[in-house]
Every structure is written in C-alpha cells, then in structure tokens.
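Student: Attaching a predicted model along with its sequence, questions to come.
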Amino acid sequence: MEALLARLEALLADNSIFTLQTLSYYGEGLVTTVQLVFLSLVIGLVMAVPLAIGRGSRHRWISLPIFLYCYVFRGTPLLVQLYLIYYGVVFVEGIQDTWLWLILEKPFVPALIAFTLNTAAYTTEIFRGAIKATPRGEIEAARAYGMSRGLMLRRIVLPSAFRRALPAYGNEVIFMLHASAIASVVTIMDLTGAARFVYARYYAPFDAFLFVAAIYLCLTFAILYFFRWLERRLLAHLKPAGG
C-alpha cells in the first residue's frame, strides 16, 4: 500500500501527464460511472422486488418467465448483453424513424438498459432467497393478526428480507461498479474510457490505469463502509445486550 501511495504521488507530480485537462477527463469519467451505476442499481432494485415476489409464486405461468429471465441474464456475460443491446437496437425495424431513436442512439442509454437488466436479475435471486428464508413464525404471527397477504409482505416479509439480503446486495453493488468498466467499449467516456484516452494521448498505460484503479479502489471502500454502517443500523437489534 505504501508503494502504491508513493507511486501515485509521483504520478501527480508528473505535470506532463496529470494536467488540469487530463484530470478533467477523469472527473468527467467519474461522474459518468457514478451516474451509470447509480441509475442501473436504483431501477434494477425497483424491478427486482416485484420480480422476487413473483419468482416465489406457486403459479408457474408467473414464476417460469421470471426464472428464464434470471437464468439468461445471470448465465451470459454482461459484455455480450451490452453488445447485443447496443448493436441490436439498430436492427429493430422502423425504430430509427421514431422518437425512441433520439434516446437510444446515445450509447449511455443502451448501456443503462444492459446494466439494469443484468443487476435486476441478480438482485431478484438475492431477494427471492431472502424472502424464502423468512422465519415461519413471523408469517404465522402476521396471519394470526389477520393481515392480508399484501400487508404482510409490506410490513413483515419485505423489511425482514431486506435486512437479510443486505450483505449479498452490497456485493452486487460492488460487482456493478467493477463491471461498469466495460461501458467504455461502446464509446462511453467513463473512468476506464478516460484512462484509455490518457493512455492513447500520452503513451503512458501504467500511469493512466494505475490512477483510475486507485479511484475504483476508493469508491469500493466507500461502498463497503456505507453497507457496514447500514448493517449496524438495521441489524442492531440482533446484537446481545451490553455487547
């Protein structure tokens, strides 16, 4: 770690590479990466909750399509999904003559769609397992109080499942942050895209990618700290008294 910090100090002192202009590229890439990851996680989480409930349904006409969706998106590489969505949009007949093309022609939107569908599939399985692990006593107590299925889900099952799913979902957030590096292959100027630009301009691959790796490392530590703090807050009732 000391060697890495020393190398970073040397890089920042090298004005031929790390100028205000190149740092602005990294700043722009950081904003793009955070936007892409944040939006895909939020939309994916909103999608995953009803999908997880439907995934556990006894009706196969509900659970089977959700299972197939999760199986496909969890069983294929995210890079392949990104290519299929980014390049496949062009082959949709007549789409270039509609208002949708004004949105889909920008690479950020297909990347957002691919990332959202991918993280929604993983999050669905995370929440499905957490919902399935709900203690039977909590379900029986809710029924004894006369709660309807919807009220029981909202007040008992989902809050309890969210607490159990928190560690696994934290890993999914970190995975999406790291996976966002592939967005640069569809011409998005994210953090990795900024590093590629600096490398192509100054022919310094080690310096450019080491700096961006340090940024990813800082973001990962921030996410880990946030989820550990959230776990302490939400799981405080499980700690022994006086512990």
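Tutor: All right, it came through fine.

Student: drop to CA atoms for contacts and neighbour counts, all remaining ones
Tutor: Fine.

Student: Excluding chain neighbours, what is closest to the residue positioned nearest the centre of the chain?
Tutor: Nearest to the mean C-alpha position of the chain, counting by CA atoms, centre = their mean, stands Met176 at 3.7 Å. Computed as CA to CA, 6 or more residues apart in numbering, the closest residue to Met176 that is not its neighbour in sequence is Val37, at 6.5 Å.

Student: residue contacts, Leu64?
Tutor: Leu64 is in contact with Arg55, counting by CA atoms under 8 Å, 6 or more residues apart in numbering.

Student: Please identify the helix or strand for it.
Tutor: helix 60-75 (DSSP states H and E).

Student: Pull out the buried residues from the helix or strand hosting the residue nearest to Met176.
Tutor: In the assignment (DSSP H and E), Val37 maps to helix 20-55. By 16 or more other CA atoms under 10 Å, the buried positions in helix 20-55 come out as 22, 25-26, 29-30, 32-34, 36-38, 40-41, 43-45, 47-49, 51-55.

Student: Kindly report the same for stretch 144-153.
Tutor: Going by 16+ other CA under 10 Å, stretch 144-153 has these buried residues: Met152, Leu153.

Student: Name the residues that touch that stretch?
Tutor: Contacts for stretch 144-153 (CA under 8 Å, 6+ apart): Ile139, Ala142, Arg143.

Student: What is the distance between it and the centre of its chain?
Tutor: 32 Å (CA atoms, centre = their mean, to the nearest Å).

Student: Start and end of that stretch, how far apart?
Tutor: 14 Å (CA to CA, to the nearest Å).

Student: Helices of the chain, residue ranges please.
Tutor: 2-13, 20-55, 60-75, 78-88, 100-104, 108-132, 136-144, 149-152, 158-179, 191-202, 205-234 (DSSP state H).

Student: ok, the residue of the chain positioned farthest from its centre to Glu138 distance?
Tutor: Relative to the mean C-alpha coordinate of the chain, counting by CA atoms, centre = their mean, the farthest residue is Ala144 (38.3 Å). Going from Ala144 to Glu138 by CA to CA gives 10 Å.

Student: repeat for Ile156
Tutor: Distance from Ile156 to Glu138, by CA to CA: 7 Å.

Student: Looking at these two, which is more packed in?
Tutor: Higher neighbour count among Ile156 and Glu138: Ile156, with 17 against 14, using other CA atoms under 10 Å.

Student: OK, contacts around that one?
Tutor: Neighbouring residues of Ile156 by CA under 8 Å, 6+ apart: Glu138, Ile139, Ala142.

Student: want to compare, so here's the second one:
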Amino acid sequence: MDIQFLQETLLLLLPGIPLTLALAFGSVLLGFFLALALALLRQSGLRLLDMIARAYVFIFRGSPLLVQMFLIYYGLGQFPAVRDSLFWPLLREPYWCALLSLTLCTAAYASEIIRGGLQSVPYGQIEAAWSCGMTRLQVLRRIVLPVALRQALPAYGNEMISMVKSTSLASIITLMEVTGIAAGLIAETYRALEVFTVAGAIYLAINLVLTRLLQWLEYRLTPHLRAQKSVPLVKHSRQAS
C-alpha cells in the first residue's frame, strides 16, 4: 500500500470524526432515557403500557435501521401535517433525522438490556429497603436503578459500540461523517481498499477508547470485585511476614 496516500487519507477523514461522535453519543444519551422509560413501562404491571412498550421494541428491533432512517428522512416530509408542524425545521435536516432514527433504534435494544438489569435486582434488597421506611421512588433511585445499571453495563457497552458503527449509515442521507467522506474519496480516487482501511482504523480507534472507558466505569461501579482482588495480596503479605 502507498503509505503517503494512507496518511493523506487519514488527514482528510479526521474532520468527519466530530460528526460521527456527535451522532453516536447523542443517540446513546437520548436513547438511554427513552430506553429507561420503556423498561419501566414493561415493569409497570399495567397491560396497556406493557403492550405499548412491546410493540415499540418489536417494530424498531425487528426492522433494519437503514429502512427506519429512510422512512424518517424521506417519508415524513410527504405528510402536510409534518411540514406545517413546529418540528419541520428539524426534520428537514439530515443531521436531526439521522439522530432521531439512531435514538429510536438504540432505545429499543437498550430497553431490553435495562429491563434485564431491573429483573436481576434481588427482591430481598427491595424488601430490606421497604423495611427501612423508603418510599417506592427512593427504592427505585437508591437501590433498583444503581444495581440494575451496574448489571446491565457490559451489555449496554456493546450497544454503545454498535451505535458508533451504525453512524456510518448516516452517509446514505448526505451526512459527511467518516464514511461519507470516505465514499467521496473513493469516487475521486477509485482506491477503495486504502480509503476503507483508514476509515476502519478510525472506527477501531474510537471503539478502543470507548471500550477502555467502559472497563474503567465497570471497575469503579463494582467495588466488591476490587475487594476480591485485594484478598490474595493480603494473605500473601501475612504469609511473607
């Protein structure tokens, strides 16, 4: 491969990284709150709310993200009510359409991850909190959510990494993130192998940093694991003395 061309390609693709990060982390952040609401609806015990959440998850998890993005970007503008609404200045922009489609899609997957985390909370801890006089809201905020999020973090980290890669679909609706710029370079140079190699390396670097951050966060949220690691050191020091 031509090393000089790879270096030049890297410099040309770097300006697309901020848009890629904005789409990825914006959709993950907004999708988290929507996913949490959907998971709570599933756990509410009310049949109507549970059916609404189930239908949402079935639709957005069962259909391709690319189709959802096309429907939002190209389809919503066909309705006069949408064009006359207050949301049209946002929905006519490809960035907001991409962010909306990514958010709706990741919320469907993340809601099931969070729901699994909620179900993993031992009921004994909830009963102990009630016996201490906590209200339902206090139990949810102090006991259920911290434990559930800690349990769901590894799987949710995989979803975050997946969303970073899914931002490449935004290039289909004219957004010039990393993949969009790469497609333009290939159209000019006809050197797809080199350009996509550099683009793939950029995604790998982003996900490497994200993986390390998730590992650090999981380490911070699991002090009992750190305590288990310190036990052999204590025993070894006592035997040496």
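Tutor: Nice, thanks for sending it over. These figures come from a predicted structure and were not determined experimentally.

Student: now what about the TM-score between them?
Tutor: The TM-score (TM-score structural alignment, normalised by the length of structure 2) is 0.90; 230 aligned residues with a CA RMSD of 1.6 Å.

Student: circling back to that earlier point, quick one, what contacts the aligned residue in structure 2 for the residue nearest to the centre of structure 1?
Tutor: Aligned counterpart of Met176 of structure 1 in structure 2: Met163 (TM-score structural alignment). Counting by CA under 8 Å, 6+ apart, Met163 of structure 2 touches Ala24, Ser27, Val28, Leu102, Thr106.

Student: For the equivalent of the first one over in structure 1, which residues are in contact?
Tutor: I take that to be Ala24 of structure 2. Ala24 of structure 2 maps onto Val37 in structure 1 when the alignment is built from TM-score structural alignment. With contact set as CA under 8 Å, 6+ apart, Val37 of structure 1 has these partners: Phe115, Met176, Leu177, Ser180.

Student: now the second one: how far from Ile113 of structure 1?
Tutor: Between Met176 of structure 1 and Ile113 of structure 1 the computed distance is 13 Å (CA to CA).

Student: And the alignment partner in structure 2 of the residue farthest from the centre of structure 1, how close does it get to Val139 of structure 2?
Tutor: Aligned counterpart of Ala144 of structure 1 in structure 2: Ser131 (TM-score structural alignment). Separation of Ser131 of structure 2 from Val139 of structure 2 (CA to CA): 11 Å.

Student: Report the distance from stretch 2-16 of structure 2 to the chain centre.
Tutor: 28 Å.

Student: actually stretch 228-242 of structure 1, not the one I wrote
Tutor: For stretch 228-242 of structure 1, the distance to the chain centre is 25 Å (CA atoms, centre = their mean).

Student: Stretch 18-32 of structure 2 now?
Tutor: For stretch 18-32 of structure 2, the distance to the chain centre is 7 Å (CA atoms, centre = their mean).

Student: Quick one: average offset of it versus structure 1, please.
Tutor: Superposing on structure 1 and averaging over aligned pairs (mean CA distance after the TM-score superposition for structure 1), stretch 18-32 of structure 2 comes out at 0.6 Å.

Student: cool, and stretch 200-210 of structure 2?
Tutor: Mean deviation for stretch 200-210 of structure 2: 0.7 Å (mean CA distance after the TM-score superposition for structure 1).

Student: buried stuff in that stretch?
Tutor: In stretch 200-210 of structure 2, counting by 16+ other CA under 10 Å, buried: Ile202, Tyr203, Ile206, Asn207, Leu210.

Student: Excluding sequence neighbours, find me the nearest residue to the residue mapped onto the fourth one from structure 1.
Tutor: For Asn207 of structure 2, the aligned position in structure 1 is occupied by Thr220, per TM-score structural alignment. Nearest non-adjacent residue to Thr220 of structure 1, counting by CA to CA, 6+ apart: Ile174, 6.4 Å away.

Student: Arg54 of structure 2 now?
Tutor: Arg42 (7.5 Å).

Student: Could you check which residue of structure 1 pairs with the one you found?
Tutor: Using TM-score structural alignment, Arg42 of structure 2 lines up with Arg55 in structure 1.

Student: Just want to check the distance between that match and Glu138 of structure 1.
Tutor: 20 Å.

Student: distance between stretch 63-78 of structure 2 and the chain's centre?
Tutor: Using CA atoms, centre = their mean, the offset of stretch 63-78 of structure 2 from its chain centre is 20 Å.

Student: swap in stretch 78-90 of structure 2?
Tutor: With CA atoms, centre = their mean, you get 27 Å for stretch 78-90 of structure 2.

Student: Touching it from outside, list them.
Tutor: Counting by CA under 8 Å, 6+ apart, Leu76, Gly77, Trp96, Cys97 sit against stretch 78-90 of structure 2.

Student: Aligned to the first one, what sits in structure 1?
Tutor: Under the alignment defined by TM-score structural alignment, Leu76 of structure 2 corresponds to Val89 in structure 1.

Student: Give me the neighbour count for the residue nearest to Ile72 of structure 2 when sequence neighbours are not counted.
Tutor: Closest residue in space to Ile72 of structure 2, ignoring its immediate chain neighbours: Cys97 at 6.2 Å, by CA to CA, 6+ apart. Using other CA under 10 Å, Cys97 of structure 2 is surrounded by 23 other residues.

Student: list the contacts for the aligned residue in structure 1 for Cys97 of structure 2?
Tutor: Using TM-score structural alignment, the equivalent of Cys97 of structure 2 in structure 1 is Pro110. By CA under 8 Å, 6+ apart, the contact list for Pro110 of structure 1 reads Leu82, Ile85, Tyr86, Leu104.

Student: how many other residues sit next to the second one?
Tutor: Put plainly, it is Ile85 of structure 1. Ile85 of structure 1, neighbours per other CA under 10 Å, totals 17.

Student: any idea how far Leu8 of structure 1 is from it?
Tutor: Taking CA to CA, one finds Ile85 of structure 1 at 37 Å from Leu8 of structure 1.

Student: One more: the first one?
Tutor: Taking CA to CA as the criterion, Leu82 of structure 1 is separated from Leu8 of structure 1 by 32 Å.

Student: And the two? Which one has more around it.
Tutor: When neighbours are counted by other CA under 10 Å, Leu82 of structure 1 and Leu8 differ, and Leu82 comes out ahead with 22 against 16.
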